[in-house]
Structures are given as structure tokens and as C-alpha cells.
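Colleague: Only the shape, not the letters, is given here:
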């Protein structure tokens, strides 16, 4: 499992990449295990909680569409062998994301976490995001232009994505005992939520039927250094529809999250795989999208649509 920092072409501080495939095929759902424990929650203190709340309230004054919700916290990932990975997860919240990874306050928390808990990441929310490079049947990748009201990356080009939701696993997940956290059936439910959320985000953002999407393939993990290592799991999803069919469905505008984007852009697979994109495109892309493209290039030397 290769880990390295990469200076992206979009002008930000760069990204950290965890490549799970080492140049081989991506990781399938059945090859992924979950280690869920509240020991992996972010550490906090009363003064940290108060600061985060103040940051959140200020953000909500300027954006009444923000709402707080539980998220899975990414603690780390490891490979058992070439065919199996384990993802360590705890719980955090969207409010803590906005108040830590997405705020200069995060820099202070890196120092505090290092001094108090011997880990620079211990006080950061680090919620696990998911994103997908969606490849149409005519070999074009789809990117969304994010709406200006969204909490992150306003106006940027991004791959479809979001967060797996703990409440979809169980509304009582926050009160699970450690024994319940480690039950095989509960770990399986979390894994299914992570992989299913990838397809659901595509459905809700682009208006594609789930049956048109193949099961997501995990390419790796991307951390945005500009957001103190904010993590996202990046996937490849193959679609049975052409780009024109996808565009027609998107333009209907009846999808659940239609207001999160203001348009779509298709980029040829061979140009994405060859990193042969105009500078204007690179500067428009989010860190996560740049990382997903890099991971895709490390996994594929030819289009997966080829027979």
C-alpha cells in the first residue's frame, strides 16, 4: 500500500494519496472489511467544543441550508494482503468538520493533538467522504460544477460524492457498546452503507437509475492537505448509459440533490487517464477530484470499457 504527497495542478497545497491497488486492479466490496469502534472518534475538550460551536453558528448565519449530522470518522486503513483491506472508523459530525478540517482553527488543533494525544490528527473531525469517477459507456467521465451555496468547494468541478450516513446503518449507532460495534453483522452493515452510498449519491446528484451503475470499485484514499488531511474514499463506477443519455436525465432536474450543482462537464477517458487536461480544467477541479484522477491513472493503463 503506497502513501505519498502530491502537488496537484489545481493550485492548492496538494494532497496525500493512499493507493490500495499498487498498480493492480481496484478493491471490490467483498475485499473490504470495517473495524468500527468509538475509540476512533476524534478527541475533544470543552474549549474545543465551544470553539467549534462558535464557528458553526457563524457559518449558519450566512448559510441557512447547513445542517449538522453524524458522519463516520476515518481513522486509517490497512491491507491484510493483496486481496483485502480493513478501514478503521469511528464517529464525528458535520459541524466538527466545518469547525476543524474546514477552518484555520484546525491548525491549532493539530498542535494540541500532537502535544496532548501524541497524534496530529486526533482532534480533527476527518469524516469519511466518498466520491466516484463515473465513466459512461462511451468512455467519458462526468464532473459536476458545484453550486455556490454548498459548504465546501463552491463553484468547483467535482466528481459525484458525499458521505456515507451512520443513521442509515442504525439510528442508535451513537449508543452502541464496543461489543455491538464489533458484531460482524454491524460491520457488514457499515460496509454496505459505504459502497451503497456511492451509487446513491450518483442517483441523487445526477438522476441516474441505480440499475445503470455497476458496483463501485475502491481506488484508494485521498487527503486534502489544504483541509488538514480531510479524507475521501475514491471509487470508479461504470455506467451502462452514454454521455448523451446521462445528460438528458441530469437536465430533467428532478433528482433529490439537483440544487447542489449547476451543470455537468464530460471529459474523455483517454485525456483523464493521460493527465492531458487544459490548465483551466485543472484549476477548476477539487482536491478530491485531482486525487481520484491520479489514483485512476495508477490503476489503469487502458480504458476499463475495452473488452
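Modeller: In hand now; what should we look at? Keep in mind that what you see is a predicted model, and the values were worked out from it rather than measured.

Colleague: CA only for contacts and neighbour counts going forward, please
Modeller: OK.

Colleague: List the residues that contact residue 130.
Modeller: By C-alpha atoms under 8 Å, 6 or more residues apart in numbering, residue 130 lies in contact with 161, 162, 163, 164, 194, 197, 198, 232, 233, 234, 235.

Colleague: ok, how many other residues are close to the closest residue in space to it that isn't next to it in sequence?
Modeller: With sequence-adjacent residues excluded and distances taken as C-alpha to C-alpha, 6 or more residues apart in numbering, residue 130 is closest to residue 233, at 4.8 Å. When counting by other C-alpha atoms under 10 Å, one arrives at 25 neighbours for residue 233.

Colleague: hang on, residue 233 is in a strand, isn't it?
Modeller: Yes - judged by DSSP: H, G, I helix; E, B strand; the rest coil, residue 233 forms part of a strand.

Colleague: number of nearby residues for residue 175?
Modeller: Using other C-alpha under 10 Å, residue 175 has 11 other residues around it.

Colleague: Take this one as well and set it beside the first:
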């Protein structure tokens, strides 16, 4: 019997799941939400009310799932565009049931007038046969306090990139192949940001199916299986350090595979799961799950030993040769030298202009080894960077504006010595960041907050005694996309 909060929209026919190469996407305005005359006023009013209650909510473009069809061994997705604001004003509105009834009558489709943003979730399987669940924070917009799996949304803005810099994302900005890549890679990004796991430890996602959340009028989520080469103890340690979205959860829970398969029947934890997690567990427990691999191969990247190859020697590499920069970072970290026989890095030649440096920096910072780098104290005005900026996302800005930047359990807050688009290779800031917070380093130094420069040019600071850079040290905040503009600091 199916739980009343969920339904299964697509169930993958093979125990192996569906791989990225078996999925096709079609994007068209025909697959956008149908508009009800006058509904914009209601949606805006609903959004204003929600923002007053939860000021950290933010709007953003999302993919709208119109329909999905199994075709042979593959899956065809029909996608439009929508936004989070419309989701809150339709799927989550008190009148959602009325909109569904009107959709049935007008278009023969109960979801026709709903935003229907596509979500993603991961059944994350550790090397010691445990699955990862997260206790959601009370400050999130959906299912606060519930138990969930790592997940979120694929982002049209990531696919559009610079082509959408002058305005909203358009359907023609979104090549179908890259949309599929974003759907699959977004679930890994969510694991990385929520659980703080290096991409090199994660397998290629396989799609288990698509489940609907009936508590939000049938909103659909693509549920994936991802295995991890770390044990639950190692995952817990990494989670404790904190990722970019650490604020979205308050605790991590591990459930054995045997218990996951009977979770619905056991009742206890099942009642605490949010519907999206129930859908993922249901799809996995139906028996359509891949064989467990305690040593998964990392997703779509070439897995290499630090001593075996350089990224510029890999097939498809078109970026600059970075031998000197790589050697600088490598030699600056004795711990990496000691462990290089056991460490394997991931390289994504298409998206990372300096992958070797970025991979090393990410591994070092994730595992708390920055203290072993040769850090140069920034003491003299002549040594200070002209700009020191922290990259973040619009959804985090309200909390940062109130409380300041936090090192989130790590050793340092990371700052980039410049802004995206300045022309130079930029270390210390992700390419898809939406906000840059520029820090008044001179003022912070004068107040006793130390700053350092790492071997690869990242500016690091431990912050004050509480591990913070309070808002009083913010010079300005820039929204980077879709159009660059100043954000208010107060």
C-alpha cells in the first residue's frame, strides 16, 4: 500500500537504474505552466507574506517537469521553465486543490496551472552499507524539522551561464544535453554542499525513478542512487566540518540498508521523513536498486593518482598548462605528499580552468589540513589585496547580512583576491556564485583579525574569536547574476 503523501510517477524498469546517457530532455515554452488570469497578484501576495515570515527565502529559475515517458531502456523528459516563487504561490498555496481541479477541466491535466519545479534527491550509500539522512533545519522553506535525504533542485542558471547574464533564463539558452547533465550533476552538488563530501568519493548517479509529493500538490522529484567510498564514520566527520549548505540541516542520521528496505513497515523513522525522502526510499525498496559498490568510481571525471598524470595530459583538456602552479600547491602541503599513494583526485577538464589546483585546494580545505600549507601572513598594507571577496549564493545572503560570514567549523573563511570577470584565473570562489561579499581587510586587521595568503593565492582568515567576520567588515556586496548590481548591507 502506498503512503498517502506520495505517489510514483516513473519507476525505472531495470535494477541497474537509468544512467545519464539514457535520458533525453526536450525544452519548450509549451511545457511551461498555464497562467490563470489574475493569478500573478495572488502569487506575489503569497510570496510577500512568506518572505516576511522567512526572509531568507529567495526566488530563482527552476526546471518545470511537464511529463516523463519511459522509452525502451531510456527516459524522455519534457521540461519547461518556472520559478520558486511560483511554486510557493501555486503548489504550496491553499488553493492548490482548486488549481488542480481547474487543470483537469480546462486542459485534462491536474498539474497544468501549477509551477511543478523538478527536485532531485539522493539515496546516498556509504562504504559500510549505511544510508545517509539529514534532519532539516527549522529555518528551511519546506518540511522544517523533518528527516530528509540530500537533495535540492537542478538550476537552469548553471546551464545558461553567461548567456543569461542580461536577463531571465530563456528556453533557447538551455541545450537539452546540458540540461540532462545538470540534472544528474546537481544531485552530486547537493551532496557536496549539504554533507560536505568531496566529489571524488561519489559514484555516478543512477536514476531510480520520479516520485510525487502529494503534500505540495504532486510536485515531482527525480530520485537517484549514489554510492560513496567513505564509511559512515568518515561521512559523519566530514559533515561535522560543515559544507556550503550546512545551515539547512541540524544533524545526520545513518540507517542500515536492511532497515531502509523495511523502513515503511517499521513506522518510527518513516513518520518523520518528509515526502520527498519517502518517495526515494520507496523507489529503492521496490527492488529497483543497483548493486552495492563499496568503492565507487567518481562521477564523469578521470580518476588519477597524483603521481600518474596531469590534467593537461588527459583527453579533452583544452585549458592552460599549470605545472608550475600545481607543483607550488603540491610541494606546499607535506600531508598531501605523505598520502599521495592513497589519495585520488577528480578532474573535470571542461569546467575547471585550473582543476589540479582547485582539486588539491578543495581536498586540503575539506579535511582541515590548511594549517600545513605555507601560509603567508598579510601584515603590511603593501601586501594586502586590492579586493578580498567571499563568494556565496543569494539564498544565503539574508543570513550572512545579519550575522556575518562564518568559517562553518573549518579553520578559515575563504576569500578570493578579485571578482569574477576581472580577467584573471580566480582561486577561492566558485564559478557559479551569485553574490560576492567584499571585505574591508584593513579595518579587520586593525581590529586584530589575522589574514593569510595561501600558496595558490586564496586569502584565508580564521575570523574573530567566534569564527566570524561580522557585517561591520563588509565593504559592499555585489549580486553577480543575472545582472551585476549592489545589494543593500542594512
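Modeller: Sure, I can see it. Keep in mind that what you see is a predicted model, and the values were worked out from it rather than measured.

Colleague: Could I get the contacts of residue 130 of the first structure in JSON lines, plus columns for distance to residue 47 of the first structure?
Modeller: Formatted as JSON lines, those follow (distance: C-alpha to C-alpha, whole Å):
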{"residue": "161", "distance to residue 47 of the first structure": "32"}
{"residue": "162", "distance to residue 47 of the first structure": "29"}
{"residue": "163", "distance to residue 47 of the first structure": "27"}
{"residue": "164", "distance to residue 47 of the first structure": "29"}
{"residue": "194", "distance to residue 47 of the first structure": "32"}
{"residue": "197", "distance to residue 47 of the first structure": "34"}
{"residue": "198", "distance to residue 47 of the first structure": "35"}
{"residue": "232", "distance to residue 47 of the first structure": "28"}
{"residue": "233", "distance to residue 47 of the first structure": "31"}
{"residue": "234", "distance to residue 47 of the first structure": "34"}
{"residue": "235", "distance to residue 47 of the first structure": "37"}
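
Colleague: just the helices in the stretch 51-200 of the first structure please.
Modeller: Along the stretch 51-200 of the first structure, counting by DSSP state H, counting those that start in this stretch, helices occupy 94-99, 105-117, 166-169, 178-181, 184-206.

Colleague: For the last one, which helices and strands make contact with it?
Modeller: Under the contact definition 3 or more C-alpha pairs under 8 Å, 6 or more residues apart in numbering; DSSP states H and E, helix 184-206 of the first structure sits against strand 32-36, strand 129-135, strand 161-162, helix 166-169, helix 243-251.

Colleague: 7 Å instead, please
Modeller: On a contact count with 3 or more C-alpha pairs under 7 Å, 6 or more residues apart in numbering; DSSP states H and E, helix 184-206 of the first structure meets strand 32-36, strand 129-135, strand 161-162, helix 166-169.

Colleague: related to what we said a few turns ago, let me have the helices of the stretch 51-200 of the first structure in a markdown table, extended by mean neighbour count and distance to residue 84 of the first structure.
Modeller: A markdown table is the format used below for those (neighbours: other C-alpha atoms under 10 Å; distance: least, C-alpha to C-alpha, whole Å):
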| stretch | mean neighbour count | distance to residue 84 of the first structure |
| --- | --- | --- |
| helix 94-99 | 23 | 29 |
| helix 105-117 | 16 | 30 |
| helix 166-169 | 17 | 22 |
| helix 178-181 | 14 | 20 |
| helix 184-206 | 20 | 13 |
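
Colleague: Same list, the ones you listed, but as a markdown table with distance to residue 155 of the first structure please.
Modeller: Formatted as a markdown table, those follow (distance: least, C-alpha to C-alpha, whole Å):
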| stretch | distance to residue 155 of the first structure |
| --- | --- |
| helix 94-99 | 18 |
| helix 105-117 | 23 |
| helix 166-169 | 28 |
| helix 178-181 | 38 |
| helix 184-206 | 15 |
